[in-house]
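1. Next comes the sequence, and after it the predicted model I'd like to discuss.
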Amino acid sequence: MKPLVALLALATLGAANQPGVRSEAFGTRTDGRAVQRHILVNARGMTVELMDHGAAIVRIAVPDGKGGAVDVVPAPVDLAGLLASNRRYGAIVGRYAGRLRGEVTIDGTRYPLATNASGVTLHGGDPGFDRAAWVPRSFATRDAVGLVFTHVSPDGDQGFPGKLTIEARYTLARDSDTLTLDITATADRPTVANLTNHVYFNLAGQGSVACHVLRVDADRRVELDARKLPTGRLVPVRGTASDFTRDRPLAPVLQAGGMDEMLVLSGSRTARLTDPASGRMLAVTTDQPGLQVFTGNAFDGADRDRAGRPIARHAAIALEPGHFADSPAIPAFPSTRVAPGKPLRWHAAWRFGRVAPAAAACTP
């Protein structure tokens, strides 16, 4: 038995349907590296599946209250489907999640970055952290089970200066339907970094998220220019299509083309997503300054979920905590500088619950 497999096997706390961690082969990358799937189960029957490739969440099944569970994370069923897609399903994105203007300047030195046809750097460039082979380590405590993934991004990776060492710790609570992710990144010289997780949700398990209801503790958004780069202004959302300060169904937003906006978090820094028909609820809480709300506008049915259904336009919503796009170029924005003695720290919690089911008050 290979050392890593042996280590993970020893960490297994029970059989497939028992609380604990187990790992199994999930396929092989195009570079020949084996990929494992790691399955976390808690005492309530909630299941979280993670994979080494991209340190990604590939499945979350939450108890349905009837002795079963519902998968609320639309994604391809196998590694081949995940590798073939450019949707970054459930993966950790970096070195810089969001858009940059094709370069960064750090301590007076300019570093050019790879750009797309619009002259914009998206998520740091390709390949990013979502394509990396992360190294896993399982753990178990009295209150939780989980996986720690590590990845080392060398000096010059994606054009950024400095070696960045990243640790991503997924923790599934034993006695509540709560998954947390804590990311720490340390650098050996000054650089910039902005990480997030790109998981998509559909609390109904299938279909459109049009009848989902969203509320976000955010009264401003990051204003964008024609290239979707920040202008530097944080503008009020009150009375606009981006106003989710109170519960609002997503249907009107989707009918207008969908949403891809960075909201400026305040107060409790929490977003609450509800599917009224099933009564499922998700609360996302973070310590980051912003939340990118993306309604799966580019899904085109080319990818298929575990049941073989096309993942169609607006089949899921991503709620991505992080810093603002192009922050290194805008001094008024919260800093994304990482340096020796100044690590990046990122936290998010996904807490699932239930509300009283109600008839959908919207038209998908």
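-> Received it, and whenever you're ready, just let me know what you need.

2. Every contact and neighbour count from this point should use C-alpha atoms.
-> OK.

3. Residue 6 in helix, strand or coil?
-> Using DSSP: H, G, I helix; E, B strand; the rest coil, the three-state assignment for residue 6 comes out as helix.

4. Identify the residues contacting residue 180.
-> 169, 170, 171, 172, 347, 348, 349, 350 (Cα atoms under 8 Å, 6 or more residues apart in numbering).

5. Could you dump those residues into JSON lines with neighbour count and secondary structure added?
-> Converted to JSON lines, the contacts of residue 180 look like this (neighbours: other Cα atoms under 10 Å; DSSP: H, G, I helix; E, B strand; the rest coil):
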{"residue": "169", "neighbour count": "21", "secondary structure": "strand"}
{"residue": "170", "neighbour count": "26", "secondary structure": "strand"}
{"residue": "171", "neighbour count": "24", "secondary structure": "strand"}
{"residue": "172", "neighbour count": "26", "secondary structure": "strand"}
{"residue": "347", "neighbour count": "18", "secondary structure": "strand"}
{"residue": "348", "neighbour count": "23", "secondary structure": "strand"}
{"residue": "349", "neighbour count": "20", "secondary structure": "strand"}
{"residue": "350", "neighbour count": "19", "secondary structure": "strand"}
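
6. In addition, the following structure is provided for comparison:
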Amino acid sequence: MAASDPGFTPILLTLPSLTPSLALEILPAGLTLHRLYVQADGKTHDILIGPEDPTGHITQKYTNTIIGRYANRLPVGSFALDRDGIHSVVAPKANEKPTVSLHGGVKGFDQYVWEPLVDPSASQLFTPAELATIQTRIPTSIIFRRISEDGEEGYPGKLLIEALVGLAQPEGPPNQTPDGAKEWNLGSVVLVYRAKLLDENKITPINLTQHWGFNLDASLQEGPETLSIKNHKIDIKADHIVELNPEGLSTGKLLAVTGTHHAHAEKMSGKIGESFPESGYDEFYVLSKRATTPPPSILPASELKPELDLVGAALSRDGPAAEEVVSLAGAKSGLRISFATNQAGVQFYTNNFALPEKGARKKIHGGSGSVGDGYGPGTAAFLEFHAPLAAWIHPGVRGSSGEDTLLASGQVYNNFVRMDVWYKAPSTPSA
């Protein structure tokens, strides 16, 4: 991708309202969520970190981009894949280290320009019922497409991917919070990834995610305190994390979070900064078993019938996709974001490897917009929803879904995340 590529021209989505609460800027380059504006109580926030200039994403890698074919870290090598008589070989390419393939390899999905479908009915992976739901309930949305060729970065099979990115109107009454205040829903960001192998008799690992990083207070521009996310409150409904070796690769074992700094809900304050690890957070949390089983990530293509509507299920507030699995709240802005998903877990990363001198910070976050004035460690909470690392290699980390992240010919990959944005007026200190 070159800086002159039209993929860096932002596409703006806004909710159809006289006073829009949400607006999203998308770059086709890397399917990047460049800005997410939230308007609350007369103040405009951008809750995503990142460069001011869209082309800054070329060097500030993995900032709000899609990640694929496989999220996070895989061991480099050659691995045989077999299922129901289908045989393939995957050979992840080294990029982070000679033994580690990170986020899809040398040229992952984040480095390609994705094609926006001018006519949504040209979609091959969303059903007529889903397209009708998108039109009525996510009217400001786009379906993007790309084809990953057989052998790309060592992954077998020619893969068609379609990604729905959209904004949904706020629904339902306000929440009543424990302190008696009202918390208002400002709308939702909806991401749905679909994929299908175009080759016969192939099988490939697939594990997509959005590598988005949040700071809910930075737009207040009140100095280091609001640029840090250590005062944000987080709740991750997880019983275990995946054990990692020194290279960040899965060992195939799970570790209980109870009694550790990973048990965020157990903390007295609930703040990220309480018991903050010396090197920050960069862990995969396997979500607890949910009250109702969400739709699967892999389903037979034969089930993708015209009347099937998994998008509607993702939007439902009282169905299997309704359960809030992660919540992140700002310390001062009154903003909170919550997530529902059909994925088995979430990677929580606190921007540990960020180098301010090599990046740029948005002006709305108090930066100059120029390189050399970027974000440092602890300035963002990245929340990346996907399946456990190397799940096809390590059966012991698959969680309650049991899914191994292998997609075979004749199947469809289905990954959704709904992020709800909430606002509660910050309490006024007593005189």
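-> That came in fine, so what should we check first? What you are looking at is a predicted structure, and each value in this text was computed from that prediction instead of being measured.

7. follow-up on the earlier one: could the contacts of residue 180 of structure 1 be laid out in TSV, adding distance to residue 36 of structure 1?
-> Listed next are these as TSV, based on distance: Cα to Cα, whole Å:
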residue	distance to residue 36 of structure 1
169	16
170	16
171	18
172	18
347	24
348	24
349	24
350	23
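
8. Looking at those, which is nearest residue 95 of structure 1?
-> The closest of the contacts of residue 180 of structure 1 to residue 95 of structure 1 turns out to be residue 347 (Cα to Cα; 16.4 Å).

9. Please report the distance of the residue lying closest to that closest one once chain neighbours are set aside from residue 152 of structure 1.
-> Among residues not flanking residue 347 of structure 1 along the chain, residue 182 sits closest, at 4.6 Å (Cα to Cα, 6 or more residues apart in numbering). Residue 182 of structure 1 is 16 Å from residue 152 of structure 1, where distance means Cα to Cα, to the nearest Å.

10. And these two? Which one has more around it.
-> Between residue 182 of structure 1 and residue 152, residue 152 has the larger neighbour count (other Cα atoms under 10 Å), namely 19 against 16.

11. residues contacting the corresponding residue of structure 2 for the more buried one?
-> For residue 152 of structure 1, the aligned position in structure 2 is residue 147, judged by TM-score structural alignment. By Cα under 8 Å, 6+ apart, the residues touching residue 147 of structure 2 are 158, 159, 160, 161.

12. how many neighbours does residue 217 of structure 1 have?
-> 21.

13. Check residue 224 of structure 2 too.
-> Residues near residue 224 of structure 2, counting by other Cα under 10 Å: 10.

14. what about it, distance to residue 102 of structure 2?
-> Taking Cα to Cα, one finds residue 224 of structure 2 at 31 Å from residue 102 of structure 2.

15. swap in residue 376 of structure 2?
-> Distance from residue 376 of structure 2 to residue 102 of structure 2, by Cα to Cα: 21 Å.

16. These two: which is more packed in?
-> A count of neighbours by other Cα under 10 Å puts residue 102 above the other of residue 376 of structure 2 and residue 102, at 25 against 20.

17. Counterpart of that one over in structure 1?
-> Matched by TM-score structural alignment, residue 102 of structure 2 corresponds to residue 122 in structure 1.

18. next one: residue 377 of structure 2
-> Residue 377 of structure 2 maps onto residue 313 in structure 1, by TM-score structural alignment.

19. hang on, the earlier thing: quick check: the gap between the match of residue 152 of structure 1 and residue 128 of structure 2.
-> Distance, residue 147 of structure 2 to residue 128 of structure 2, by Cα to Cα: 22 Å.

20. Repeat that for residue 79 of structure 2.
-> Separation of residue 79 of structure 2 from residue 128 of structure 2 (Cα to Cα) stands at 38 Å.

21. neighbour-wise, which of the two wins?
-> Neighbour tally, residue 79 of structure 2 and residue 128, criterion other Cα under 10 Å: the higher count belongs to residue 128, 17 against 14.

22. Not counting sequence-adjacent ones, nearest residue to the match of residue 102 of structure 2?
-> Among residues not flanking residue 122 of structure 1 along the chain, residue 99 sits closest, at 4.7 Å (Cα to Cα, 6+ apart).

23. In contact with residue 59 of structure 1, which residues are there?
-> 47, 48, 49, 50, 71, 72, 73, 74, 75.

24. Could you export these as a markdown table, including secondary structure?
-> Output for the contacts of residue 59 of structure 1, formatted as a markdown table (three-state DSSP):
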| residue | secondary structure |
| --- | --- |
| 47 | strand |
| 48 | strand |
| 49 | strand |
| 50 | strand |
| 71 | strand |
| 72 | coil |
| 73 | coil |
| 74 | coil |
| 75 | coil |
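
25. who wins for neighbours among these?
-> Going by other Cα under 10 Å, residue 74 tops the contacts of residue 59 of structure 1 with 30 neighbours.

26. what residue of structure 2 matches up with that one?
-> When structure 2 is aligned by TM-score structural alignment, residue 74 of structure 1 is paired with residue 49.

27. where exactly do the strands run in the stretch 251-364 of structure 1?
-> In the stretch 251-364 of structure 1, the strands defined using DSSP state E, counting those that start in this stretch lie at 260-265, 270-275, 280-286, 290-294, 317-322, 337-338, 344-354.

28. how about those, which one is nearest residue 11 of structure 1?
-> strand 344-354 (23.6 Å).

29. With structure 2 overlaid, report how far the closest one is off on average.
-> Strand 344-354 of structure 1, aligned to structure 2 and superposed, deviates on average by 0.8 Å (mean Cα distance after the TM-score superposition for structure 1).

30. so where is that strand in structure 2?
-> Residue span in structure 2 matched to strand 344-354 of structure 1, by TM-score structural alignment: 413-423.

31. ok, and what's touching that stretch?
-> Identification of contacts with stretch 413-423 of structure 2 by Cα under 8 Å, 6+ apart yields 40, 183-196, 208, 296-299, 314-315, 334-343, 385-386, 407.

32. filter these to the buried ones?
-> 40, 183-196, 208, 296-299, 314-315, 334-343, 385-386, 407 (16 or more other Cα atoms under 10 Å).

33. What's the biggest helix in structure 2, counting residues?
-> If you go by DSSP state H, structure 2 has its longest helix at helix 128-137.
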